[in-house]
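**Q** pasting the sequence and the predicted model now:
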Amino acid sequence: MNQYETVFILTPVLSDEQMKETVAKFKNLLTDKGAEILNEETWGLKKMAYPIQKKSTGFYCLIEFKAEPNVINTLETGFRRDEKVIRFMTVKLDKYAVLYAEKRRNKYAKKEEA
């Protein structure tokens, strides 16, 4: 199993409930294919550097997971088919990125506890 990180941007016209449903849909897609979700972060509504599909803002979401390589094709096909997804990027993490991600997760968890 490899460790991956995917960031996707959802259209800003969604309600919070619709955004959470969409994120849950992709998490379920991953777990159904045998992936192990390590971390999920919702970065919220952010301004983009340039307009995409005439939209200047979007809901940013990050999911870290361990999966087999064939799961990535299924996930990205799901992103392409969903009209709520503006952009997405999935990256395979090397050993240094995995260490950095663990540090970031721990730091993020400490902030939430405080």
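**A** Received it, and whenever you're ready, just let me know what you need.
**Q** only C-alpha atoms for contact and neighbour calcs from this point on.
**A** Fine.
**Q** run the chain-centre distance for stretch 86-102.
**A** Relative to its chain's centre, stretch 86-102 lies at 11 Å (CA atoms, centre = their mean, to the nearest Å).
**Q** what residues does it touch?
**A** With CA atoms under 8 Å, 6 or more residues apart in numbering as the test, stretch 86-102 has contacts from 2-11, 52-53, 72, 79.
**Q** farthest-apart pair in these, please.
**A** For these, with distances taken as CA to CA, the pair at the greatest spread is Asn2 and Gln53 (32.6 Å).
**Q** who has more neighbours, those two?
**A** Taking other CA atoms under 10 Å, Asn2 and Gln53 do not tie; Asn2 has more neighbours (12 against 8).
**Q** quick one: contacts for the one residue sitting closest to the centre of the chain?
**A** Geometric centre of the chain, nearest residue: Leu62, 3.0 Å, by CA atoms, centre = their mean. Counting by CA under 8 Å, 6+ apart, Leu62 makes contact with Glu5, Thr6, Val7, Phe8, Glu40, Glu41, Thr42, Trp43.
**Q** one more to weigh against that first structure:
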Amino acid sequence: MKYETVLIITPSLSSEKIKLTTLEYINYLIINKANLMFEEHWGVKKLAYPIKKNLYGCYHIFYYSANPKLIYNLDLKFKRDEKIIRFLTVKIDNEALSYYKFSKKDVF
């Protein structure tokens, strides 16, 4: 199955720690045999409302195909990580994927 995950990382971290956090999750996906199709760093954006006393958040998005059991474990990992202030994972179908143009250079 194919999924899209959006992470909001606390902006109080340095840019290197933010990159290490995203690399940690990329490695987690790869180790657990997920096929990472695309990932993108959207940067720091103003939140519509405060989340855990943060007015800004650092956004990152992943598109990948994985076993549904991995999604459950990934959600638990996000919930336990204090650096992640919000996340959302949705299942996407082939029609939605046809709107995106992914290339190998887009992945870290």
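**A** That came in fine, so what should we check first? Remember, predicted model here, so these are calculated numbers, not experimental data.
**Q** care to give me the TM-score?
**A** The TM-score (TM-score structural alignment, normalised by the length of the second structure) is 0.91; 104 aligned residues with a CA RMSD of 1.2 Å.
**Q** out of the contacts of Leu62 of the first structure, which are buried?
**A** In these, burial by neighbour count holds for Glu5, Thr6, Val7, Phe8, Glu40, counting by 16 or more other CA atoms under 10 Å.
**Q** need those in a markdown table (columns: distance to Tyr100 of the first structure and secondary structure).
**A** Converted to a markdown table, these look like this (distance: CA to CA, whole Å; DSSP: H, G, I helix; E, B strand; the rest coil):
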| residue | distance to Tyr100 of the first structure | secondary structure |
| --- | --- | --- |
| Glu5 | 12 | strand |
| Thr6 | 15 | strand |
| Val7 | 16 | strand |
| Phe8 | 20 | strand |
| Glu40 | 15 | strand |
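**Q** so which of the residues you listed is the closest to Lys84 of the first structure?
**A** Distances from Lys84 of the first structure to these, taken by CA to CA, are shortest for Phe8, at 10.2 Å.
**Q** hmm, Tyr60 and the closest one touching each other?
**A** Yes - counting by CA atoms under 8 Å, Phe8 of the first structure does reach Tyr60; the two are 5.9 Å apart.
**Q** the longest helix along the second structure vs the first structure, mean deviation?
**A** Counting by DSSP state H, the longest helix found in the second structure is helix 15-31. Superposing on the first structure and averaging over aligned pairs (mean CA distance after the TM-score superposition for the first structure), helix 15-31 of the second structure comes out at 0.5 Å.
**Q** which helices and strands sit right next to that helix?
**A** With contacts taken as 3 or more CA pairs under 8 Å, 6 or more residues apart in numbering; DSSP states H and E, helix 15-31 of the second structure sits against strand 35-51.
**Q** so which bits of the strand it packs on are buried?
**A** Those would be Leu36, Met37, Phe38, Glu39, for strand 35-51 of the second structure by 16+ other CA under 10 Å.
**Q** now swap in stretch 79-92 of the second structure and tell me
**A** Lys83, Ile84, Ile85, Arg86, Phe87, Thr89.
**Q** element containing the third one?
**A** Following DSSP states H and E, the helix or strand that holds Ile85 of the second structure is strand 84-92.
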